[in-house]
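Peer 1: sharing a sequence plus its predicted fold:
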Amino acid sequence: MSRIRDAVMMAGRTVRRLPLPKAFYTHTLREARRPMPGGGVLKRHAVDVEMVDRTRCVWLDRHHASEGVIVHLHGGAFVSGPFAGDWAWLSHQVDARRCAGVLVDYRTAPDHQHPVALEDVEAVLVELSRSGVLGDAPWVLSAHNAGAGLALALVRRIRDGHGPLKDVPAPSLVVMMSPWADLELANTGMTETGRKDFPQERRMLGVAAQAYAGRTPLDDPDLSPVNAHLHELPPMHLSVGTSDIFLTDARVLRLQLEEAGPEVAYREVHGRLALLSGLRGGEEMGRLLGEQRAAIATALSPRR
């Protein structure tokens, strides 16, 4: 019986590691997309949808923009999003600060390849700046997963006065959760998480990276901000789960940021920091949300 059991277990492990059709990986993520917030968020906030050029933006409590704005970039590996957790996180922070929040629903692969997502968010920031929304009060840039990679690319381009971003004020704070900052996936095979491997998750990310990058090399700094100069950037709040595939990436990114000069607050939470199905509960997550609330409150305090 022990031989049979061992054979079955080995077969199960082998099957779990077998590659799946590429379409399966992206389809699974797309099925989880939530283009509008759920009922609980709709009840708590005034929700408005705005189109900026070709980019869809969803506001929570836009009438509070004079108290500050949180601009949120969703995760989804550049092929999907936003997810239920993006709405829950943004709602929580907007409630706590009594400010406005806007989720930028940038276009995703495979229909829209790099640099479309980056240009979508740039167009929104330029319009918000032109209309005075980002100039009359401080603002915070928040992001999860792939959105955090975009956020790093954006603040670097704002720093450099890149094209239309030359008149956009820098955010007072960048909040990044489990950032995907290296599309080459150089560190995702490392075992700091305590998990033996992430075979399907790595494959999914590899498929998504190629779908989004198109002909652009994956080491391009706008795709993989870990390869960029990260000096003279705004203060950062960086968090990651100890079972996240990006744990090693986040630790490397923290060191890079600290060496480059930006002020960095860093938090690791036990388990996974995923926003796919909603905001997870627990004491550690409560502490993280509290730290983020405090950092956002400081960043959105009136300028002197």
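Peer 2: In hand now; what should we look at? Model, not experiment: these values are computed from the prediction.
Peer 1: okay, CA-based contacts and neighbour counts for the rest of this
Peer 2: Fine.
Peer 1: hmm, who's touching the host helix or strand of residue 71?
Peer 2: Using DSSP states H and E, residue 71 maps to strand 69-73. With C-alpha atoms under 8 Å, 6 or more residues apart in numbering as the test, strand 69-73 has contacts from 90, 94, 99-105, 133-134, 137-144, 147-148, 150-151, 300.
Peer 1: next: stretch 278-294.
Peer 2: With contact meaning C-alpha under 8 Å, 6+ apart, stretch 278-294 is reached by 83-86, 88-89, 93, 96-97, 175, 237, 267, 269-270, 273-274.
Peer 1: can you tell me which of those residues are buried?
Peer 2: Burial by neighbour count, judged by 16 or more other C-alpha atoms under 10 Å, picks out 83-86, 88-89, 93, 97, 175, 237, 267, 269, 273-274 from the contacts of stretch 278-294.
Peer 1: what about these, which are in strands?
Peer 2: Cross-referencing the buried ones among the contacts of stretch 278-294 with the strands (criterion: DSSP state E) gives 175, 237, 267, 269 as the overlap.
Peer 1: OK, contacts around the second one?
Peer 2: In this case it means residue 237. Counting by C-alpha under 8 Å, 6+ apart, residue 237 makes contact with 173-176, 264-266, 292, 295.
Peer 1: and the last one, by the same measure?
Peer 2: Residues near residue 269 by C-alpha under 8 Å, 6+ apart: 239-242, 284-285, 288.
Peer 1: which residues are in contact with residue 182?
Peer 2: Applying C-alpha under 8 Å, 6+ apart to residue 182 gives the contacts 149, 218-219, 223-226, 249.
Peer 1: try it against this one:
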Amino acid sequence: MDPELEAFIPLVPQVDLSDPIADRKNYAERAAAAPVPDTTGLDIEDRTVPADPDVPVRIYRPQGAQGAIVWLHGGSWVMGDLDTDHPWTTRLAAASGTTVISVGYRLAPEHRFPAALDDAYAVLTWTAEHAAELGIDPARIAVGGHSAGGAMAAAVALRARDQQGPPIRFQLLNQPGLDDRQETWSTDPVAATLGGGHAHMAAAWRHWLGSATATPYAAPARATDLTGLPPAHIATAEFCPYRDVDITYAQRLLQAGVSVELHQWPGTFHGSQAILSAEISQRQIAELAATLRRALTE
């Protein structure tokens, strides 16, 4: 474990997702305690995307931005909202020079698959249709997210390919939860237990799927055909339950002819990039932002 991150291990909460309401409250309180991000140079606006039901979004516009990313927050499909992701999306927009459209998708278990995916896809479609109004190039739209949000970003890319939807220029997937099948999860003892580990992930999938059988749109690692997908950047953490499946997904994308950049961050754990005081976390965020900037400007 990275020494700076190791010091925080005793503070990592064990979340079993047995009480989603309480877990959301605690998640929001932890996010509110994060350092306040600098919003200088950003135009931030809350909007509502017409859909069934309507989807709240928060748009972060840096000066001179040409491209945009439809961004999906983490939280195991159960936790998180526009406010909890505000520190992250602010930094991503400012550092990348990219318009970030943060999606307030519906949460499980009240709204199971495919509710959140439908929300995300509706926002992608709206973004493409309103590119001129948003001041962005419709050929420079990416999708991305962290953890559960990363999985949904990958699923949005699959759905857009299959349904001839809006063209997606790039996928930015940070520690995505791509597979519900536990046999693919990392067996490292730290990854299997830290923060709830495998038990947390299994509960998240139960909330997300309910009694439904996982499809590739719910668990993108189940997709058998990865051809024709947008180029991707996949970032993994050494002590993350999804490490191995994410690395395998990157390899499968390459084998399918998709351009991929894979970065395995040693000494990190799932979500540890939120520990902003750690030098390695600062490097992770800087790399994601730089990667997004290159993908949408070159």
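Peer 2: Sure, I can see it. Just so it is clear, the structure is predicted and the values come from calculations on it, not from any experiment.
Peer 1: any idea what the TM-score comes out to?
Peer 2: For these two chains in superposition, a TM-score of 0.80 is obtained (TM-score structural alignment, normalised by the length of the second structure); 274 aligned residues with a C-alpha RMSD of 3.0 Å.
Peer 1: what sits against the counterpart of residue 187 of the first structure in the second structure?
Peer 2: Following TM-score structural alignment, the counterpart assigned to residue 187 of the first structure within the second structure is residue 184. For residue 184 of the second structure, the contact set (C-alpha under 8 Å, 6+ apart) comprises 242, 244-245.
Peer 1: pick out the most distant pair among the contacts of residue 237 of the first structure.
Peer 2: Between all members of those, the longest pairwise span (C-alpha to C-alpha) is found for 173 and 266 and amounts to 13.3 Å.
Peer 1: those two: who's more crowded?
Peer 2: Looking at residue 173 of the first structure and residue 266 with other C-alpha atoms under 10 Å, you find the greater number of neighbours at residue 173, namely 24 against 16.
Peer 1: and the residue minimising distance to the centre of the second structure, which of the three is it?
Peer 2: For the second structure, residue 145 is the residue whose C-alpha lies nearest the centre (C-alpha atoms, centre = their mean; 1.8 Å). Three-state secondary structure (criterion: DSSP: H, G, I helix; E, B strand; the rest coil) places residue 145 of the second structure in strand.
Peer 1: map it onto the first structure.
Peer 2: Using TM-score structural alignment as the criterion, the counterpart of residue 145 of the second structure in the first structure is residue 143.
Peer 1: distance of its match relative to residue 50 of the first structure?
Peer 2: Residue 143 of the first structure sits 20 Å away from residue 50 of the first structure, going by C-alpha to C-alpha, to the nearest Å.
Peer 1: same question, residue 85 of the first structure
Peer 2: From residue 85 of the first structure over to residue 50 of the first structure the distance is 21 Å, taken as C-alpha to C-alpha.
Peer 1: quick check: residue 168 of the second structure is in a helix.
Peer 2: No - Residue 168 of the second structure is assigned coil when assessed by three-state DSSP, not a helix.
Peer 1: residue contacts, it?
Peer 2: With contact taken as C-alpha under 8 Å, 6+ apart, residue 168 of the second structure is in contact with 139-143, 157, 160, 230.
Peer 1: ok, now with 10 Å
Peer 2: Going by C-alpha atoms under 10 Å, 6 or more residues apart in numbering, residue 168 of the second structure touches 69-70, 124, 128, 138-143, 156-157, 160-161, 229-231.
Peer 1: ok, now residue 167 of the second structure?
Peer 2: Going by C-alpha under 10 Å, 6+ apart, residue 167 of the second structure touches 124-125, 128, 138-142, 157, 160-161, 229-230.
Peer 1: show me what it lines up with in the first structure.
Peer 2: Counting by TM-score structural alignment, residue 167 of the second structure corresponds to residue 169 in the first structure.
Peer 1: quick one: its match and residue 134 of the first structure, what's the gap?
Peer 2: Applying C-alpha to C-alpha, one obtains 7 Å for the distance of residue 169 of the first structure from residue 134 of the first structure.
Peer 1: overlap in contacts of these two?
Peer 2: Listed as contacting both residue 169 of the first structure and residue 134 by C-alpha under 10 Å, 6+ apart are 125-126.
Peer 1: which parts of the longest helix along the second structure are buried?
Peer 2: For the second structure, the helix reaching the highest residue count under DSSP state H is reported as helix 279-297. Within helix 279-297 of the second structure, the residues that qualify as buried by neighbour count (16+ other C-alpha under 10 Å) are 280-281, 284-289, 291-293, 295-296.
Peer 1: got it, and stretch 115-132 of the second structure?
Peer 2: Along stretch 115-132 of the second structure, the positions that meet the burial threshold by neighbour count (16+ other C-alpha under 10 Å) are 115-125, 127-128, 131.
Peer 1: among the ones in strands among the buried ones among the contacts of stretch 278-294 of the first structure, give me the pair with the biggest separation.
Peer 2: Taking every pair in these and measuring C-alpha to C-alpha, the maximum separation is 15.1 Å, between 175 and 269.
Peer 1: all helices for the first structure, in order.
Peer 2: Ranges of helices within the first structure are 2-17, 22-31, 39-44, 84-97, 116-130, 146-159, 199-213, 247-260, 283-299, based on DSSP H.
Peer 1: which one of these lies closest to residue 109 of the first structure?
Peer 2: Judging these by C-alpha to C-alpha, what sits closest to residue 109 of the first structure is helix 199-213, at 5.0 Å.
Peer 1: which other helices and strands contact the closest one?
Peer 2: Judged by 3 or more C-alpha pairs under 10 Å, 6 or more residues apart in numbering; DSSP states H and E, helix 199-213 of the first structure is in contact with helix 2-17, helix 22-31.
Peer 1: let's have the ones you listed in TSV, adding distance to residue 205 of the first structure.
Peer 2: Supplementary listing: these in TSV, determined by distance: least, C-alpha to C-alpha, whole Å:
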stretch	distance to residue 205 of the first structure
helix 2-17	15
helix 22-31	8
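Peer 1: which stretch among those is buried most, on average?
Peer 2: Counting by mean count of other C-alpha atoms under 10 Å, helix 22-31 has the highest mean neighbour count of those, with a mean of 14.
Peer 1: contacts for that one?
Peer 2: Contact with helix 22-31 of the first structure is made by 76-83, 109-110, 200-201, 203-208, 211, 276, as judged by C-alpha under 10 Å, 6+ apart.
Peer 1: how much does that helix stray from the second structure?
Peer 2: In the superposition with the second structure, the aligned residues lie an average of 4.1 Å away from helix 22-31 of the first structure, counting by mean C-alpha distance after the TM-score superposition for the first structure.
Peer 1: figure out how far that helix is from the centre of its chain.
Peer 2: For helix 22-31 of the first structure, the separation from the chain centroid amounts to 19 Å (computed by C-alpha atoms, centre = their mean, to the nearest Å).
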